[in-house]
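Trainee: Fold the following.
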Amino acid sequence: MDAHSAKLASARARLLAVTSLDEMVSALNATGREIAGSDGIAVVLRSGGFCHYVAEDAIMPLWRGSRFRLEECISGWAMLNGRAAVVPDVWSDLRVPVAVYKSSSVRSLVMTPIGTPIPVAALGAYWCASVEPDDGTVRRLQALADMATEALTRLQPSTCAA
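Mentor: Below you'll find the predicted structure:
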């Protein structure tokens, strides 16, 4: 088993045991940066028509506590479209609100939806350098997001269950 697989297996075990949203967020933060090799990770919850950045593990504060309209945020795009957003260059992707990123060092990101059939959250990974996230990185992040879906389904069955 390679290091990424071992880290995901550990995350799965931890997520199977969570009893609160805070524990789930902590488990995602503990694993996300390592499996992506990213400079930061964020957990974003859908709150009505908004994205709420509830947690982050980053080299500098980004958007924790901030809320953005779903239609004006890359995490909202991932939730509304139910698929990962892979953004090698935040400055050239029209889905990214560039004004919000001007004060950050973020140059590349992947945002994966959490929840099914309707995503209710997102898991984001950020890089300070321009990075072309490979398929393996995106698959690992989506696998972690899918594990979070299972945890959310147990914590809030009416929110995530099909």
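
Trainee: From here on, just use CA atoms for contacts and neighbour counts.
Mentor: Noted.

Trainee: which stretch of helix or strand covers the residue most central in space within the chain?
Mentor: Geometric centre of the chain, nearest residue: residue 123, 0.9 Å, by C-alpha atoms, centre = their mean. Element membership of residue 123, judged by DSSP states H and E, is strand 121-127.

Trainee: Which elements pack onto that strand?
Mentor: Contacts defined by 3 or more C-alpha pairs under 8 Å, 6 or more residues apart in numbering; DSSP states H and E place strand 121-127 against helix 21-36, strand 40-47, helix 74-81, strand 108-114, helix 135-155.

Trainee: Let's see this one next, to set against the first:
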Amino acid sequence: MHHLDAARDLSAARDLPSIAVVVRTVARAMTGAQGVTFVLREDGNCFYADEDAIAPLWKGQRFPLSTCISGWAMLNDATAVIPDITLDPRIPQAAYRPTFVRSLAMVPVGSPLPVAAIGAYWSRARRPPAAAVAALQQIAALTATAMNRIDLTTAPWAPNFALHPTPAD
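Mentor: Just a heads-up that it's a prediction; the model follows:
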């Protein structure tokens, strides 16, 4: 999978569920991660809309923006690179303990007010490869363009999703 494949597939996506499928598939292939999540900013929550992983993570669950790393990435409009989840205070340990995740990278989608995030996860503590983080950032930029192009009401699993969150969120 290549950056051009991601661009082609995201430009062909006509609704939010289609974008989610492309994001999870392309991000996992381009990063070599053992898991990927596509997370939407929904009111004051992070909605884990889709995932592709070696074991279940959080698909379909909602967490307050202020209590998870995807929320941190969206609220700060910044990429988080976490080599060891047990050592980072931004990680809700109880949510991660039952999973395979030991390291991760989380990138915001859309700037300056991110509307989503893409996470990549690995099963051992290590610094995520710079090339994987760069690939996630490229996918996030393409995803933001695709999300701006579509009608976001096409996501039956995210009925409260707002494309343009307010800075007060």
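
Trainee: before we move on, back to that, pick the most deeply packed of the helices and strands packed on strand 121-127 of structure 1.
Mentor: strand 108-114 (a mean of 28; mean count of other C-alpha atoms under 10 Å).

Trainee: if we look at that strand, which residues are touching it?
Mentor: 74-75, 78-79, 82-90, 119-133, 138, 141-142, 145-146, 148-149 (C-alpha atoms under 8 Å, 6 or more residues apart in numbering).

Trainee: now it: which residue numbers in structure 2?
Mentor: On structure 2, the counterpart of strand 108-114 of structure 1 by TM-score structural alignment is residues 103-109.

Trainee: Aligned counterpart of residue 66 of structure 2 in structure 1, please.
Mentor: Looks like residue 66 of structure 2 aligns to residue 71 there (TM-score structural alignment).

Trainee: before we move on, what SS does its match have?
Mentor: helix (DSSP: H, G, I helix; E, B strand; the rest coil).

Trainee: what's near enough to touch it?
Mentor: Counting by C-alpha under 8 Å, 6+ apart, residue 71 of structure 1 has contacts residue 77.

Trainee: From residue 97 of structure 1, how far out is it?
Mentor: 10 Å (C-alpha to C-alpha, to the nearest Å).

Trainee: what does residue 111 of structure 1 give?
Mentor: Applying C-alpha to C-alpha to residue 111 of structure 1 and residue 97 of structure 1 gives a distance of 14 Å.

Trainee: Same question for residue 105 of structure 1.
Mentor: Relative to residue 97 of structure 1, and taking C-alpha to C-alpha, residue 105 of structure 1 is found at 14 Å.
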